[in-house]
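Chemist: I need the structure of the sequence given here:
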Amino acid sequence: MPVIAVYSVKGGVGKTTLAVDLAWRCAQVGKYPTLLWDLDQQGGAGFLLDAPPRRTARAMSLFHRDSRPRDLIEQSRFERLDLLQADESLRGMPVQLARIGGKTRLAQLLAYLRADYRRIVLDCPPMMNEVSDQILAAADIVLLPLPPSPLASRALGQVRDELTRHHRSHPPILPVLSMYDSRRKLHREVREGDGKGWPVIPQSSHVEQMALRREPVPVFANSSEASRAMGRLWSAVEMKLVELGRA
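Modeler: You can find the predicted model right below:
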C-alpha cells in the first residue's frame, strides 16, 4: 500500500498541517485504514490530532531490531486513522540510526506496516541527511510544500538533485505552494511563473485555528477555501497514485 511522504527542507511551511489533513482525508473521505507516522521530533501531528503525549519518550525505540511497532501505534479519535507519535527521543536520529546499523530500517518497518494499512502518511523531519534519504527512498510519492518565494523552484531542485544523487529512480515529487496570499504581488508572480500548475494552499485563519481546536480544518470548516484547496490536493495525490498503479 502507498506511502505518502510530506517533506520540506525547512520548517514553517505548513508541512505538518498538510500531513494531518491528508491522513484525515485518506481515512474519512477515502475510507482507507490509514497510519500517520510523525517522524518530526516536534510532535506536531499528534498535537494537531489532540493525542495525549506519551509519558515516556519511546519513538526512537521503533528503529531497534527487537521493536514491536504495533505496541506504539495509537488510535486517533477519528475512525480508521491511527497515529505513531513523535517525541524528543527522535532528536539526533541520524547518529542513533548509524549506531544501530539502521540504513534500511525505515524501509523494513514500512514493509511491516503496509500489511495493516491502505495508506501511510509520513510527517518528515525538516532536514536533508541520511534520515531524509531513507524516508524519500521508501516513499511512493513525496509532497513538498514550498512558500511562494522566488527560492521555491531552487528548493525543489535541491530535493530532486539529492534524490538523483543517491537513487537511479526516485518517487515522484509533487510541489505545493503553501501559505499563498493572492493579495501579495510576489505570491501571484511565483504562482504564474515557477509555480505555475502547482497545487496551492491559501494562507488562512482556519489553518491557524487547527492548533487551537486540535483537529483538521474540514472537521470545523469544511466549506472554507482552505479545506477545499486541501481537498483538491488530496484528490491530486490519489489520482497520481492511480497513475503509478499504487492505489
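Chemist: all contacts plus neighbour counts: C-alpha atoms, from now on.
Modeler: Fine.
Chemist: Please name the residues that touch the residue lying closest to V207 once chain neighbours are set aside.
Modeler: Leaving out its chain neighbours, the residue that sits closest to V207 by C-alpha to C-alpha, 6 or more residues apart in numbering is V217, at 6.3 Å. Listed by C-alpha atoms under 8 Å, 6 or more residues apart in numbering, the contact set of V217 reads D21, H206, V207, Q209, M210, A226, S227.
Chemist: list the buried ones in the host helix or strand of the second one?
Modeler: This points to H206. H206 belongs to helix 205-213 when assigned by DSSP states H and E. The neighbour-count check on helix 205-213 (16 or more other C-alpha atoms under 10 Å) flags H206, V207, Q209, M210, A211 as buried.
Chemist: run this one through as well so I can compare:
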Amino acid sequence: MQTLALYHLKGGVGKTAAAVNLAYLAARDGYPTLFWDLDPQGAGSWYLESAPGQTIDAAKLVKGKLAVGRLVRPTRFENLSLMPADFSLRYLDILLRKVQGQDALKRLLAPFREMFTLVVLDCPPSLSHLAANIFAAADAVAVPIVPSHLSVRAFEIVHQEYKALGHKPRRLHPFFSMVDRRRRLHNALLAETPKRLKRRMDAVIPYASVIEQMGEERAPLGAFAPRHPAAQAYESLWSDLRARMGEFA
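Modeler: As a prediction, this is how the structure comes out:
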C-alpha cells in the first residue's frame, strides 16, 4: 500500500478537486483506493456524495479506541472507498500533539494495508503537527500551486519545513493548478519555472468551470466529463504520479 497526500500550506489552490480526481482514476485503473478526507470542511466527502453516518470521535481515533475500519464507507464508484470528514477533526492537530512522535497517523493507516493499494489523503491547509504527521505517513506529497508569487512562496516554506523534518524533498511533487492562460503572470511562471519547482510535474491543471461543476454533479470529472481537457489534465497528473511512485508504474 502507498499513501499519497494532497497538501499545501495555502488554501484555494484546487487541492481537493485534484485529490478526488486522482483517487477516482486510481480506482478506475483497478487499484483498491481509500479517500480519507482529513479536512473538517468536508469538500471531498461532498464530491463523493457522502451521506450522514457514524460520527467520528477524533479523540478515540487518535488513542486507538476506535477501529478505523468501521469508519470506511463504499462510494458509488468501483474500487473507491471513503473515510469521510467529520467536524471533530478540527481538533485533530491538538489531539495528535498529545501522542509522542509524529507517526500517529501512519499507525492509524497501518490496518488498511490488507484492504487497499492506495490511500489518498485530502489535507487541510496548515503547517502544524498534523502536517508533520502527514509528511511522515505519506510516500508522496502532491502540492498544487497556482502560478502566483504567493503560492510559489508558500511552497518554498513547505519545502523547507519538509526537509527540516528529515524527509527527502524528492517525495514532494509540485504541479501547477488553476492555470489561466489569459493571465500574463501565469504564463510567465510556467515558462520560467522557479528554482524550487524544477522537479514539478508536467501536468498542468487549468482553471475551468467544469471543475467547479463537480460540486453540482457530486462526482469526479471522469464520471461526467471524461473528454474535457481538464479531465485529460488530471489523467496526465495521475500518469506522472504513477511513474514517480513506482508501485503504479
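Chemist: circling back to that earlier point, would CSV of the contacts of V217 of structure 1 with distance to L106 of structure 1 be doable?
Modeler: Output for the contacts of V217 of structure 1, formatted as CSV (distance: C-alpha to C-alpha, whole Å):
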residue, distance to L106 of structure 1
D21, 23
H206, 34
V207, 30
Q209, 33
M210, 29
A226, 32
S227, 31
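Chemist: Just give me the closest of those residues to Q134 of structure 1.
Modeler: Comparing these against Q134 of structure 1 with C-alpha to C-alpha places D21 closest, at 23.4 Å.
Chemist: From the contact counts, what lies against the helix or strand harbouring the closest one?
Modeler: Element membership of D21 of structure 1, judged by DSSP H and E, is helix 15-28. The helices and strands touching helix 15-28 of structure 1, judged by 3 or more C-alpha pairs under 8 Å, 6 or more residues apart in numbering; DSSP states H and E, are strand 3-6, strand 34-38, helix 44-48, strand 81-84, strand 119-123, helix 225-244.
Chemist: Any idea which of those gets closest to L146 of structure 1?
Modeler: Of the helices and strands packed on helix 15-28 of structure 1, nearest to L146 of structure 1 by C-alpha to C-alpha is strand 3-6, at 11.2 Å.
Chemist: and M179 of structure 1, what does it touch?
Modeler: M179 of structure 1 touches V13, G14, P147, P148, I201, P202, Q203, S204, counting by C-alpha under 8 Å, 6+ apart.
Chemist: My error: substitute P169 of structure 2 in the last question.
Modeler: H159, Y162, K163.
Chemist: Go through these and flag which are in strands.
Modeler: Among these, none falls in strands (DSSP state E).
Chemist: Looking at these, which are in helices?
Modeler: H159, Y162, K163 (DSSP state H).
Chemist: what's the closest non-adjacent residue to the first one?
Modeler: Translated: H159 of structure 2. P169 (6.8 Å).
Chemist: looking at it, Y207 of structure 2 is touching F176, isn't it?
Modeler: No. In this structure Y207 of structure 2 lies outside contact range of F176 using C-alpha atoms under 8 Å: 10.4 Å.
Chemist: the more surrounded of those two?
Modeler: Between Y207 of structure 2 and F176, counting by other C-alpha atoms under 10 Å, F176 is the more crowded of the two (26 against 16).
Chemist: in what helix or strand does the more buried one lie?
Modeler: Using DSSP H and E, F176 of structure 2 falls in strand 172-179.
Chemist: what do you get for L143 of structure 1?
Modeler: strand 141-146.
Chemist: And that strand, what does it pack against?
Modeler: Packed next to strand 141-146 of structure 1, using 3+ C-alpha pairs under 8 Å, 6+ apart, are strand 3-6, helix 152-166, strand 173-180.
Chemist: In structure 2, which residues correspond to it?
Modeler: Under TM-score structural alignment, strand 141-146 of structure 1 corresponds to residues 140-145 of structure 2.
Chemist: Comparing the matching stretch with structure 1, how large is the average distance?
Modeler: Its matched residues in structure 1 lie on average 0.6 Å from stretch 140-145 of structure 2 after superposition (mean C-alpha distance after the TM-score superposition for structure 1).
Chemist: Other residues contacting that stretch?
Modeler: 3-8, 13-15, 135, 151-152, 155, 171-177, 245.
Chemist: let's go with 6 Å and repeat that
Modeler: 4-8, 151, 171-177 (C-alpha atoms under 6 Å, 6 or more residues apart in numbering).
Chemist: Repeat that for stretch 238-249 of structure 2.
Modeler: Stretch 238-249 of structure 2 has contacts (C-alpha under 6 Å, 6+ apart) with L22.
Chemist: For that stretch, buried residues please.
Modeler: Those buried within stretch 238-249 of structure 2 under the rule 16+ other C-alpha under 10 Å are W238, S239, D240, L241, R244, F248.
Chemist: likewise stretch 70-83 of structure 2?
Modeler: Buried residues in stretch 70-83 of structure 2, counted by 16+ other C-alpha under 10 Å: V72, R73, T75, N79, L80, S81, L82, M83.
Chemist: For those residues, which two are the farthest from each other?
Modeler: N79 and M83 (13.5 Å).
Chemist: compared with structure 1, how much does the strand holding F176 of structure 2 deviate?
Modeler: So strand 172-179 of structure 2 averages 0.9 Å relative to structure 1 (mean C-alpha distance after the TM-score superposition for structure 1).
Chemist: coming back round to it: ok, so of the buried residues of stretch 70-83 of structure 2, who is nearest L34 of structure 2?
Modeler: Nearest to L34 of structure 2 among the buried residues of stretch 70-83 of structure 2, with distances taken as C-alpha to C-alpha, is S81, at 4.8 Å.
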